[in-house]
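>>> just a sequence and a predicted model for now, questions to come.
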Amino acid sequence: MSSSIIYALVANDNNPTPLAEVSLAEGNFQLMALKILQKIKPNSSISYSYEDKYIFHYHNDSGFTYLCMTDAAFSNRAAYNFLFDLREKFQAKFGEEAQKAIGFSASKQFEDIMKQRMEFFNTDPNADKLKIVRQTLDKTRDVMIENIDKVLARGDKIELLVSKTAYMSDQAVTLRKTSTRVKRHMWWKNFKLSLIIIAILLVVIGFIVLLACGGFTFPNCS
């Protein structure tokens, strides 16, 4: 399965509920993201690794946190490029009004943009080569990758569940149902065609027999 950005959110430091979030898979990773939001350090960038399978990256700037979860194989530079890109898009969209936003208030206006940017960074091979200001590049060099256990309280264990195939499975079920209907339709069509052919053959054979036997009274075959 290819590496990608799986989940992303934007949150205000004054409210633990995300202003907007987008998920490209199903799972309980939102629980882990909320745990991280509670441990955010102002104006910092940190990455947390979960069992070498997934990484949570966040960048906090001017009272807002931009966070994403990726596969471990996904480029760290591309992940932070995405977060900085998200920050620029969010600030351009809301400006000073963002300071007044509360939980999920930006979802309708911003989640489509978030999803578009996630898909771009997931599919464009040059996503980790975008030109970013020098200050941003310097920040990414200083980012530490820590174990996710650092944000969990002692004895507080969250088993991260991620299912990228959920939507694909739904599509597969629909495809199977459609395929079954098509097969059933074709079977009936072929069955009816076979009946017609058999009927025609019987008529032809009957006609030949009538000709050979001299008519319906079969005088030549008596």
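The structure has been received and is ready for your questions.
>>> C-alpha from now on. contacts and neighbour counts both.
Fine.
>>> tell me how far stretch 56-72 lies from the chain's centre.
Relative to its chain's centre, stretch 56-72 lies at 19 Å (Cα atoms, centre = their mean, to the nearest Å).
>>> contacting residues around that stretch?
3-14, 33, 37, 40-50, 52-55, 79-80, 83-84, 86-87 (Cα atoms under 8 Å, 6 or more residues apart in numbering).
>>> kindly recompute the last result at 7 Å.
For stretch 56-72, contacts defined as Cα atoms under 7 Å, 6 or more residues apart in numbering pick out 3-13, 42-49, 52-55, 83, 87.
>>> quickly find the element holding the closest residue to residue 49 other than its chain neighbours.
Leaving aside its sequence neighbours, residue 49 sits nearest to residue 55 (Cα to Cα, 6 or more residues apart in numbering; 4.4 Å). Residue 55 belongs to strand 54-61 when elements are defined using DSSP states H and E.
>>> the inter-axis angle of the very next helix or strand once past that strand versus strand 54-61?
For strand 54-61, the succeeding helix or strand toward the C-terminus, using DSSP H and E, is strand 64-71. Relative orientation of strand 64-71 and strand 54-61, computed by axes from the mean of the first three to the mean of the last three Cα atoms, to 10 degrees: 160 degrees.
>>> quick one: contacts of whatever helix or strand comes next after strand 64-71?
Counting by DSSP H and E, the next helix or strand C-terminal to strand 64-71 is helix 76-94. Contact partners of helix 76-94, identified using Cα under 7 Å, 6+ apart, comprise 59, 66, 67, 121, 127, 128, 140.
>>> before we go on, here's another structure to hold up against the first:
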Amino acid sequence: MTITYSCIANGRVVLAELALSGGSYQETVAKVLRLVLLKAEPKTIIQLGSCVYHTLFIDGITYLCATDNALDTVVPSAFLKKVSDTFTRNPLMSQEHFSPSNAVAADFQQILGKYMMKYNKNQDDSTISTASQVTDVKNVMTQNIDTILEREETLNIFLGRTDDLQTTAKEFQKTREIPRRIWWNYFRKIVIITMAILLSVIIILLSINVIPT
């Protein structure tokens, strides 16, 4: 956003004005001043052609500036407030003593130029600052994403190790169960053989009448 034109008017009479860019503003400014007087509102914003006109109307004096962007209203408002404060503080710039033919008009034209350059520069600095803040936020977000990815990778490694430990524990459990199965099978065989031997001995003893029937 750039302030390209500004002026101070008493009614429809322009007391001082300055344009930083080429082009004629007089005809459009006359229309804006007429609308401001009809509305008699403290603040107005009017878009005509490619410019946006911001006005501050106080005690019959209109402080006006033109910008190339309708989205920013803060900077033009601050600029007009600064111009009005400077104008009303100086008694030589009052309605009674200030006129287009007065040498003070040329002096105040320089003041308009100084404030226009100041607020345009502040706008540029604000844009640079905003861009820098966006870059900082982007860097922080990138770092946060990297941290999340690193933590996710660490978690995956931890979960993988946990799975390995669980698998190892299951394999160890199975390994312990193998000797138990072998021992149990061996014990069953001994019991069966022992029972078979005892049964055979009993049958033999019965056959030779050692054990009475």
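It's in. Nothing here was measured: the structure is a model prediction, and the numbers come from that model.
>>> now the strand holding residue 55 of the first structure on the second structure. Mean distance?
Compared with the second structure after the fit, strand 54-61 of the first structure shows a mean deviation of 0.7 Å (mean Cα distance after the TM-score superposition for the first structure).
>>> picking that back up, any of the contacts of helix 76-94 of the first structure buried? List them.
59, 66, 67, 121, 127, 128, 140 (16 or more other Cα atoms under 10 Å).
>>> of these, closest to residue 192 of the first structure?
residue 121 (52.9 Å; Cα to Cα).
>>> what does that closest one align to in the second structure?
Matched by TM-score structural alignment, residue 121 of the first structure corresponds to residue 119 in the second structure.
>>> re earlier: so the strand holding residue 55 of the first structure matches what in the second structure?
Mapped onto the second structure using TM-score structural alignment, strand 54-61 of the first structure covers residues 51-58.
>>> do the same with stretch 200-212 of the first structure
So stretch 200-212 of the first structure sits over no part of the second structure, by TM-score structural alignment.
>>> what of stretch 173-186 of the first structure?
Alignment note (TM-score structural alignment): stretch 173-186 of the first structure is unmatched in the second structure.
>>> give me the distance from that stretch to the chain's centre.
For stretch 173-186 of the first structure, the distance to the chain centre is 25 Å (Cα atoms, centre = their mean).
>>> for the host helix or strand of residue 45 of the second structure, which positions count as buried?
Assessed by DSSP H and E, residue 45 of the second structure sits inside strand 43-48. Using 16+ other Cα under 10 Å as the test for burial, strand 43-48 of the second structure gives 43, 44, 45.
>>> which one of these is nearest residue 23 of the second structure?
Using Cα to Cα, residue 45 is the member of those that lies nearest residue 23 of the second structure, at 20.4 Å.
>>> in the first structure, which helix is the longest?
helix 166-213 (DSSP state H).
>>> no, scratch that, I was asking about the second structure
The second structure, longest helix under DSSP H: helix 103-207.
>>> got the angle between that helix and helix 74-89?
150 degrees.
>>> how far off centre is helix 103-207 of the second structure?
28 Å.
>>> for stretch 25-33 of the first structure, same thing?
For stretch 25-33 of the first structure, the distance from its own C-alpha centre to the chain's C-alpha centre is 13 Å (Cα atoms, centre = their mean).
>>> buried subset of the contacts of stretch 56-72 of the first structure?
Among these, those classed as buried by 16+ other Cα under 10 Å are 4-13, 45-49, 54-55, 83, 87.
>>> so what's residue 12 of the first structure up against?
Taking Cα under 7 Å, 6+ apart, we find residue 12 of the first structure in contact with 19, 63, 64, 65.
>>> out of the residues you listed, who's nearest residue 192 of the first structure?
Lowest distance from residue 192 of the first structure to the contacts of residue 12 of the first structure (Cα to Cα) belongs to residue 19, with 59.9 Å.
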